[in-house]
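Asker: Here is a sequence with its predicted model. Questions after.
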Amino acid sequence: MKPAEYSQMNPAALAPKASWFNRRCLEAVLKHLPHLDRGQLDLVLPDGRQLKFGQAQADEPRASVHLKSYRPLRRLMRGGLMGWAESYMEGEWDSPDLTSLIRWAVRNEKAMTHFMDGHPLIRMLNRLFHLSRNNSRRGSRRNIAYHYDLGNEFYRLWLDSTMTYSSALFEEHQSLQDAQLNKYRRICEMLKLKPGQDVLEIGCGWGGFAEVAATEFGAKVHGITLSQEQLDFARQRIEKAGLNAQCSFSLTDYRDLNQQYDHIVSIEMFEAVGESHWAGYFDKVKDCLKPGGEAVLQVISIAEERFEGYRRGADFIQRYIFPGGMLPSPSVMKNCITERGLSLQEELLFGRDYARTLEIWQRDFNERWPEIRSLGFDERFRRMWNYYLSYCAGGFYEDTIDVGLYRIKPA
């Protein structure tokens, strides 16, 4: 429908049984929706009435939202996009394709500023929560445990057999497992890794990179993590593979490292460092490299034009998925690298591969949900993770976030 068609519409005609406040919320939404014309939104009201906004072209997203009540609109008015996400977690609205809805919202966000932030008080409370999860030594252990100590069995059910929880690097027609192995090999090749060289992995996950680097490239790898669950799994994995002579792992904060290595690898750990600790992180990378050594970091970044607004707020990911997390923009990260006496030698960006990775994770997560549920996770958790995976996939598709491999060395 066109804006003019809504200018005289009485919300009471659309929602005759709704309360006065619910009608006011509906009126506020209807006032703005006709101006969101990048793609198409099909809105189903609680009584089943359907409204269509925009007309999707071939390359534009078509999204659909089914309101089960008017509570989502109240949450949107009060809590902005955070409130909207929380409403989904509570089962108050549904969408057959969350990723398309996220993409539609990104394309129309300039016309959605009225809904973005919500009430200043709620926005401030979300920001204060984020600031309270600072990645000090104690805070880092707490933040990592919140996400990664959900249990190895939980992650095993929906990750591929390499137990890799970071973006794959796909070649055409590759499976997720092969694409993850491809990513590990590419990192080793970027470092020109040789047999017998010592590699430090900051944030070793479940040991997937260490196994490839040791088995295929003959490296000696020491991996550090703050997750007890990951540590236990990685040690068992390496023992089973007969690689104890080449690989070791420890529960260590990167700030406590004091040895030097031929090379350093860190795969999607930088996002958990926190902006106030970025300089110290790069100082530690520099200090832990032997002369002539290099490091490869896999890092998720946020688009340049979004960084300043992002760093002043707190988004859904920071509130519910990765407490204390913070993405750099490409230029901010590169400036930090340079300021700490390091030099960027090579970069490889592959954001679309992350969107593909996330879609496979989401498919497998939902296919294995009955088994995941049996571990003690509830419906709210399922919806939270679906929103998280779609939120990220939509961002990678729409280039609001990206991921890259960055090879650096002391200047």
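Answerer: That came through, no problem.

Asker: only C-alpha atoms for contact and neighbour calcs from this point on.
Answerer: Noted.

Asker: Strands of the stretch 251-400 of the chain, residue ranges please.
Answerer: Secondary structure of the stretch 251-400 of the chain (DSSP state E, counting those that start in this stretch): strands at 261-267, 289-302, 342-349.

Asker: Give the buried residues for the second one.
Answerer: So that's strand 289-302. The neighbour-count check on strand 289-302 (16 or more other C-alpha atoms under 10 Å) flags L289, K290, G293, E294, A295, V296, L297, Q298, V299, I300, S301, I302 as buried.

Asker: Of these, which is the nearest to T357?
Answerer: The shortest gap between T357 and any of the buried residues of strand 289-302 belongs to I300, at 13.7 Å (C-alpha to C-alpha).

Asker: That closest one: what's it in contact with?
Answerer: For I300, the contact set (C-alpha atoms under 8 Å, 6 or more residues apart in numbering) comprises E268, E271, L327, P328, I401, D402, V403, G404.

Asker: Could you export these as CSV, including distance to A355 and neighbour count?
Answerer: Shown next, in CSV, are those (distance: C-alpha to C-alpha, whole Å; neighbours: other C-alpha atoms under 10 Å):
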residue, distance to A355, neighbour count
E268, 15, 21
E271, 17, 19
L327, 17, 22
P328, 19, 25
I401, 10, 23
D402, 10, 24
V403, 10, 23
G404, 13, 22
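
Asker: And here is the other one:
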Amino acid sequence: MTNKNFVTFREADVELFIHNPIKFCIRMLMDPKLGLGESFMAGEWDARPLPKDLLTLLIRARNESAKASKGKRGFKMTAVLLGKHTQLVRGVAWFFNYLQHKIRENTLLGSQKNIREHYDLGNDMFELFLDRSMTYSCGVFEDVSNVALENEKLLYEAQMRKYDRIIELLQIKPTDHVLEIGCGWGGLSLRAVKKFGCKWTGLTLSREQLAYAQDLVEKENLSDKITLKYCDYRLESNIYDKVVAVEMIEAVGHEYLPLFFQTINDRLKRNGIACIQGITCPDSYYDKYRRSNDFIKKHIFPGGHMPSLSAIAESLPASLEEVSCESIGPSYAVTLDFWDRAWLEREHEIRKLGYSKRFHRKWQFYFELCSALFEYRHIDDVQMSFKRF
């Protein structure tokens, strides 16, 4: 269906409503990777049942197209259709967006700014879509094919299951002193210390998270066991029995991966154990990914970067050895679906906190894009353990 200002497409039970065809097409011609999300933010299109359904369709089509054309040579039809002038404009747009990402590198000062832009948006906002443990990372579900999203208790249970698996990988003992790089709102530290009575030091670059977590530790009367501080991991100098980082590696950056793992190595006692949970990019297109900008890097996580498993392996110092690696990616799709459901249901409350409609749509696109990518195994989330020798 089409008229002067509105276009509708239907494919595989997904309906696309383009409210502003001209602006939508211009954005897509300039930079499809950024244009689709930015157009949604601006309210120029919608999809039913959800944007995620359209995104899943597009990801599947792209993957199938890539498989079909693998190994084939010849000219690209898109180059002919777009013409040289449009290609030039697109190239300039790509270069500008790439530079925008490069200037957000995770230096000591850059990391503080990048973390502040996302994690200091307000604890009140995060409370509206996270579970009661305020855990902002992938949970672990027992059966991802059978999860009732209306039962929010299941998300909390999945987060506790994730924490328990990390604690098991770390082999925590009551006598241990654990370093957590990127302690979030304190959920993992509380879980581990309550179970084992170990000592815990958590680092964060978010003032909002630090204030919330410190208040929680005091309320639980665990200040003698848990120390939380505003500190970059590169500036920590103490030695620990165990080191853990849950979805913090995405804030490190490709250039700093060797330093990150060297720091973990240096902070560990001999025979100490480290555990990393992180989002990973497939090796097959890692090189292209790390040299480009995209919606998540530009609008959600400034300085964000997903390492590949090979990039991690190449960054390990000789005395730090990988022990195990397990994928939990499918559980992230479900985790994101829980967050997205709460985000949509509580839009009125979020708007009352002062966040705009554009901001709300931006985060909806973030949740649903990432859910589609995990569901289709386009990206992954892994739990890895290491031992220092």
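Answerer: Cool, the structure landed. Fair warning: this is a prediction, and the values are worked out from it, not measured in the lab.

Asker: now the buried residues of strand 289-302 of structure 1 as JSON lines including distance to F316 of structure 1?
Answerer: JSON lines is the format used below for these (distance: C-alpha to C-alpha, whole Å):
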{"residue": "L289", "distance to F316 of structure 1": "36"}
{"residue": "K290", "distance to F316 of structure 1": "39"}
{"residue": "G293", "distance to F316 of structure 1": "38"}
{"residue": "E294", "distance to F316 of structure 1": "34"}
{"residue": "A295", "distance to F316 of structure 1": "31"}
{"residue": "V296", "distance to F316 of structure 1": "28"}
{"residue": "L297", "distance to F316 of structure 1": "25"}
{"residue": "Q298", "distance to F316 of structure 1": "22"}
{"residue": "V299", "distance to F316 of structure 1": "19"}
{"residue": "I300", "distance to F316 of structure 1": "16"}
{"residue": "S301", "distance to F316 of structure 1": "16"}
{"residue": "I302", "distance to F316 of structure 1": "14"}
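
Asker: and those, which two are the farthest apart?
Answerer: Based on C-alpha to C-alpha, the longest span within these runs between K290 and I302 and measures 31.1 Å.

Asker: Name the nearest residue to the residue mapped onto Y354 of structure 1 from structure 2, sequence neighbours excluded.
Answerer: Under the alignment by TM-score structural alignment, Y354 of structure 1 pairs with Y332 in structure 2. Leaving aside its chain neighbours, Y332 of structure 2 sits nearest to C138 (4.9 Å; criterion: C-alpha to C-alpha, 6 or more residues apart in numbering).

Asker: and the one you found, that's in a helix?
Answerer: No. Counting by DSSP: H, G, I helix; E, B strand; the rest coil, C138 of structure 2 is not found in a helix; it is coil.

Asker: Aligned to it, what sits in structure 1?
Answerer: Using TM-score structural alignment, C138 of structure 2 pairs with S167 in structure 1.

Asker: I'd like to know how far that match sits from A179 of structure 1.
Answerer: For S167 of structure 1, the distance to A179 of structure 1 (C-alpha to C-alpha, to the nearest Å) stands at 9 Å.

Asker: ok, the two, which is more surrounded?
Answerer: Ranked by neighbour count (other C-alpha atoms under 10 Å), S167 of structure 1 and A179 place S167 first, with 26 against 20.

Asker: ok, the more buried one - contacts?
Answerer: S167 of structure 1 touches Q180, D353, Y354, T357, L358, V403, counting by C-alpha under 8 Å, 6+ apart.

Asker: closest to F282 of structure 1 among the residues you listed?
Answerer: When the contacts of S167 of structure 1 are compared for distance to F282 of structure 1 (C-alpha to C-alpha), V403 wins out at 18.4 Å.

Asker: SS state for the closest one?
Answerer: Under three-state DSSP, V403 of structure 1 comes out as strand.

Asker: that older thread, so can I have a markdown table of the contacts of S167 of structure 1 showing distance to G376 of structure 1?
Answerer: Output for those, formatted as a markdown table (distance: C-alpha to C-alpha, whole Å):
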| residue | distance to G376 of structure 1 |
| --- | --- |
| Q180 | 29 |
| D353 | 31 |
| Y354 | 28 |
| T357 | 26 |
| L358 | 23 |
| V403 | 32 |
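
Asker: Which members of those residues are the farthest-apart pair?
Answerer: Taking C-alpha to C-alpha as the measure, the contacts of S167 of structure 1 span a maximum distance of 14.2 Å, between Q180 and V403.

Asker: so where do the strands sit in the stretch 101-250 of structure 1?
Answerer: Per DSSP E, counting those that start in this stretch, the stretch 101-250 of structure 1 carries strands over the ranges 198-202, 220-225, 247-251.

Asker: burial of the aligned residue in structure 1 for L169 of structure 2, as a residue count?
Answerer: In structure 1, the residue matched to L169 of structure 2 (TM-score structural alignment) is M190. Counted with other C-alpha under 10 Å, the neighbours of M190 of structure 1 add up to 16.

Asker: contacting residues for M190 of structure 1?
Answerer: The contact partners of M190 of structure 1, by C-alpha under 8 Å, 6+ apart, come to V296, R407.

Asker: Could you rerun that using 10 Å?
Answerer: Each residue near M190 of structure 1 by C-alpha atoms under 10 Å, 6 or more residues apart in numbering is listed here: E294, A295, V296, E346, E347, L405, Y406, R407.

Asker: before we move on, the earlier item: tell me the one of the contacts of I300 of structure 1 nearest L51 of structure 1?
Answerer: Closest to L51 of structure 1, out of all of the contacts of I300 of structure 1 and judged by C-alpha to C-alpha, is I401, at 31.0 Å.

Asker: Tell me the buried residues in stretch 250-262 of structure 2?
Answerer: E250, A251, V252, G253, H254, Y256, L257, P258, F260, F261, Q262.
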